[in-house]
Every structure is written in C-alpha cells, then in structure tokens.
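S.K.: A predicted structure for the sequence below; I have some questions about it.
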Amino acid sequence: MEIRQIKYFMEVAKEEHVTEAAHRLHVAQSAVSRQIAKLEDELGVKLFLREGRSVRLTHAGKIFLQYAETAMDAMDKAVQAVDDYLNPEAGKIRLGFPNSLATKTLPRVISAFRSQYSDVGFDFNQGSNRELRELVQKGEIDLAFVSPVPEPSPDIETNIFFSEHMRALIPIHHRLSKQESLNLRDLMDDQFVLFRTGYDMRALVIEACRQVNFEPAVAFESDDAYTIKGLVEAGLGVSLLPETLLIDHTPMGTISIPISVPRVTRTVGVIITKTRPLPPSEKLFYEFLIKYYNRLNDFSF
C-alpha cells in the first residue's frame, strides 16, 4: 500500500467523482482509477460503488476513510516535526492563554519574541486554566500561559514568571470611590461581576471574599474581561481584576482601588507537558520566556 494510493482514495471520496479528483490532483483520470483498483485488490474489498459518472463510498470504504484520514494527519504531523527540527526558527508555535492575559501580557511577550524570530508563526487557543491544561495533556497545544499558576503534577511542569495584585473595580459613583484602599469586606453588600464557573480567576476572588467572612453575591458571569469591565461601568456590580487589566485599561465610568485586606495576588506563568519533549520551535519560545522574565524580574529589583 502506497501513500499515493491513500491520497488518491481520499480525494475521490471527497469529490465523489474520479474525473474531478484527478483534476484536483493534477494527474490523469486513468492513473487515479488504476491506483484505486490496486488499493481495492490489496484490501480485498470494493471501496466505491459506481453510479454513472459519480461514485460513493461503500460501508468498507467509509471505515477505511476514517482510518486513512487519521493516518494522513499523523503523516503530516511527522513531516512538520521534521521540518521544525531542521529549522526551529521558522516553525509554528501552538500556544494557549486565558482571556485575562490577552490585552497586555501576551502581546508584549509575543512582540519581543517576534522581534528576534520573525519567521516563527503562532496558532493561538484561548480558554480557562482547566481547558488549557486539558489541551496540553492531549497534545493539542504544547504550552500555555496560565493564571493563577497551578501546582505542578506528575505530567505537568509549571513555571511562575511574576505575581501581581488584584484590584477592586467599582463604578465611579460608588459609595467607596473616594477610598485610597479597600477592605474587601466593605463590598460584602454589593453585587459581583465575575468570570464564569471553571475559571481559576473566579475561584481566586471567591476565596478572597471567604477570607473576610462573606460569600459574594454573583449577579453576572462572563468569560471575557472586557465584558466584565463594561458591566461594572454600567453600574451593575463590582469586580476584582488583575492590575495589568486595569492600569492602562480602566473604563471611564469606573475606578480601580487597591485591596488592603486581604492581600489578593495572582501568579502568571506557563505550563508544559512532562510526557513528551517540546518541539524545537516551542522549546525556543519557552527558553526565550524564561530569559525574558528573568531580565524583567532582575530589572524590577
């Protein structure tokens, strides 16, 4: 069985027409028919039913197509892996990130990396910490920014790059808008706007409220930081958000205030799998991240 035969078979299955498949493959129709016949002889079963000028898959053909697609996908990944090993500075990085890092942290580090490695591409995936961890474990992405950074596990390696404070975001006409800092308990009677259940940022806020002995009343939920800020600006509640989301991006109708009690911080870093080596381009990026944040942390002190 040859790869060429499988490619011809998949194209005919897609087009349901031998002539059209041959046209797209840029080969003669007879060549396609001949290779399909050889494949059927080798398998000992008919893969197509002929219906005039068209064809359709037999039941055996449908089964074979399912596995053929999986095999060809694996082959494509194998070829891509070899290309990456030959030139790690021209590959594609599959990177995950949460919404809360999309406005400042991620663009800055990507820009810094691309200034040195302009030929490297990125394929981004956005989600919660739980979703990103699952994608890394499944091999659908190779590394992911996360916040807060979870504890390492037997199959996941973590690296914390920095920590930042959480701030209260309240409407500008809120009763506490003139305060220089807040005890979180001062907001116990307010409605909260938080990330959806499943997001670690939500759990961080709820745990902070419990530290000062109250359970926040959640009026609105979202998986988007801009939506949360917009709802606060509309006077529909208060929220706690990381300072990087607020310092340069506080809506006009809101004010952000430091929280003095309790001290609420979130960690920011990346996770990678321990079960397989990073592809060369991802390894290059991961090593860049470590050096990049080491320099920033040295400078901050």
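M.R.: Sure, I can see it.
S.K.: going forward, measure contacts between C-alpha atoms and count neighbours the same way
M.R.: Fine.
S.K.: just so I have it, where are all the strands in this protein?
M.R.: Under the criterion DSSP state E, the chain contains strands at 48-51, 54-57, 92-97, 121-126, 143-146, 156-171, 182-183, 191-195, 217-222, 239-242, 254-261, 265-273.
S.K.: what's the angle from the fourth one to strand 92-97?
M.R.: Right, strand 121-126. Strand 121-126 runs at 20 degrees relative to strand 92-97, counting by axes from the mean of the first three to the mean of the last three C-alpha atoms, to 10 degrees.
S.K.: Need the residues that contact strand 121-126.
M.R.: Contacts to strand 121-126, defined as C-alpha atoms under 8 Å, 6 or more residues apart in numbering, come from residues 90-99, 132.
S.K.: and here's the other structure:
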Amino acid sequence: MNLTHLRYFSVVASQQSITKAAELLFVSQSAVSKTIKQLESELNVKLFDRIGRTIKLNRAGKLFYSYVNDSLNLLDRGISSVSGGIQTSEQPISILFEVGSTLIPQIVNRIQENLPNIRLNIAQHVQMDTDLQQYDFIVTTRKIPKYFTAPIISEEIFVGWQSNYPNATVKASTLTNSQFIGLGKHNQLRKTIDDYFRKQQLSINFKYETDDPATVRGLIEAGVGVGFIPAVTWQTVGKSLHLAHLTPHTMRRTVYLCSPVHQLSNVQREISNELVEIFVSAQKKELKI
C-alpha cells in the first residue's frame, strides 16, 4: 500500500465512479481500476459494491474512507507547512503559566534559539475572572472545559524543609501542627495540596501565604517553615532541602497543556512541541529520594 493507492481510493470514493475519478486524476480508467483492486487485495476486503458499471462504497469502504480522508488531509497540511517555509507570527504567542514558572527561562531560551522570529507574551499571576480565551496556551493542572487538553507530565509532590530528618517518608497525620509556607488558596498547587489533605480529613497550618511561588521557595530555603515541593517543576529548589514522601498515599499531580484552539496554526504547533519537549526533558531530571 502506498500514497498513490490511498489518493486514488479517496477520489473514487468521493466520486462513486471510476470514469470520473480517472478524469480528475488524469489517468486511464484501467489504471484506476487496477489500483483499487490492488488495494482491496492487500486489505483482503472489498471496499466497493459493484452493480453493473456503477460502484458504491460498502460498509467497510465507508469506514476505511473516513480514516483515509482524515489522514490525507493531515498529510497535506504537513506538506504545505514545510514546503511553504517556517511561518512567523505577526501576533505574539500568549502563554499563561499557572504552574511550571521555574521552567520559563529555559522555555524562552529554547524558543529564542529554535524559533527566533516568534514573539512571546508570558503571564503568571492573573485574576480568577480573567478571560482565558486571550491565551494561545495555558500550562496548568486543571482540565479546562471545552479546551483542547493534553497531559504533559505527572509529578510527585514531596514535603521539604531545611532541618535534618532521618526518614525518607512522613505520615500526613503528623504534619497538622507544622508551620507551612504556601501559596494562596486560588493557586493550582495549593488546590492540589488542599484536596489531598481534605480527602484524608486532615487540615494543615499555612502560617505564611503568598501569591508568588518564588517567594515560597525562598522562604523554605531560608528555613522559615515547611513546604511542598513538586518533583519536576520545583526541582532546582528541592536539591537544597531535605525531602520526604507523604504516606500512606503519595501526593501527585498532572500538568496539562491546554488551548482554546482546536486546530493549531503551524506556529502554534511548533510552540506546543517545544513546550512539551521541555517539560518531558525536565521530568528526566526530577527529584529523587
């Protein structure tokens, strides 16, 4: 089976006629008929019902046509994107980072190196009622309704602090009297933490709260209190702390790449590929205990 077989089949299926298909393809009717027979022989299934001189897609043919048509359209888009050269965008690509802000410098450097003509608008701290439609991509741990959502990585969330602690695990129930440093209640990491302890019918004391992840990381490193350290997205700060797994259940979260655009432009597709590659690469260096 090759691309010619599939293109011939697609035209015959759309025209329901060997004669019309041959005219559109600028080949002989015998060439079209031979190609269709070769395709059916390779698949070991009839794709058309032949009634006299007419042909009609049968059930198997209709099913196969739906896949072939989608595949050819996608392939044509790919050929068009590379044959026309790499696009540039007059409008900047806007990305909202609800999580993963530590990777922003690496992301910007990577895009600047590989896609130097692309302009970026990066947001981190937004109001709850912000219109998310303004962003091309949102890096988050929540699934946004009606948005295209793709999981990028999954990461464990450790407990981290400066003091010496002999064990690699800590029971969640023993943390209720600890003084925690954390983000505000509307932050995605904070929601993951709150959900974890709520399911275990426990509450913890956030003595210090801020809306800035960098401030949280700095205070934990300074030994002000205890914090929660995502293994991938906070790996730089975690290397300087004592870390422990939560028990009896580990705390985990999934990071998603979301977009209101369901059919990405070539530029958006390239940006999404870069984002995914950076997060996947970061996961290979995740914190270990």
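M.R.: Noted; the coordinates are in hand. Quick caveat: nothing in here was measured; it's all calculated off a predicted structure.
S.K.: can you tell which of the strands of structure 1 is closest to Y293 of structure 1?
M.R.: strand 156-171 (5.9 Å; C-alpha to C-alpha).
S.K.: Now do that closest one: which elements does it pack against?
M.R.: Contact partners of strand 156-171 of structure 1 among helices and strands, from 3 or more C-alpha pairs under 8 Å, 6 or more residues apart in numbering; DSSP states H and E: helix 225-233, strand 239-242, strand 254-261, strand 265-273, helix 280-300.
S.K.: Show me which residues of that strand are buried.
M.R.: For strand 156-171 of structure 1, a neighbour-count test (16 or more other C-alpha atoms under 10 Å) marks 156-161, 165-171 as buried.
S.K.: Same list (the residues you listed) but as CSV, adding distance to S222 of structure 1.
M.R.: As requested, the buried residues of strand 156-171 of structure 1 are exported to CSV (distance: C-alpha to C-alpha, whole Å):
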residue, distance to S222 of structure 1
I156, 27
E157, 29
T158, 26
N159, 27
I160, 26
F161, 26
H165, 21
M166, 18
R167, 18
A168, 17
L169, 15
I170, 17
P171, 18
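S.K.: S256 of structure 1: which of the residues you listed is nearest?
M.R.: L169 (4.4 Å).
S.K.: isn't the closest one right next to T254, touching?
M.R.: Yes - counting by C-alpha atoms under 8 Å, L169 of structure 1 does reach T254; the two are 6.7 Å apart.
S.K.: Which neighbours do the two have in common?
M.R.: V232.
S.K.: Tell me the spacing between the counterpart of Y196 of structure 2 in structure 1 and I160 of structure 1.
M.R.: If you follow Y196 of structure 2 across to structure 1 using TM-score structural alignment, you land on A208. Relative to I160 of structure 1, A208 of structure 1 is positioned 21 Å away (C-alpha to C-alpha, to the nearest Å).
S.K.: L49 of structure 1 now?
M.R.: Relative to I160 of structure 1, and taking C-alpha to C-alpha, L49 of structure 1 is found at 58 Å.
S.K.: Q80 of structure 1 too?
M.R.: Per C-alpha to C-alpha, Q80 of structure 1 is found 30 Å from I160 of structure 1.
S.K.: what's the answer for L194 of structure 1, then?
M.R.: Applying C-alpha to C-alpha to L194 of structure 1 and I160 of structure 1 gives a distance of 24 Å.
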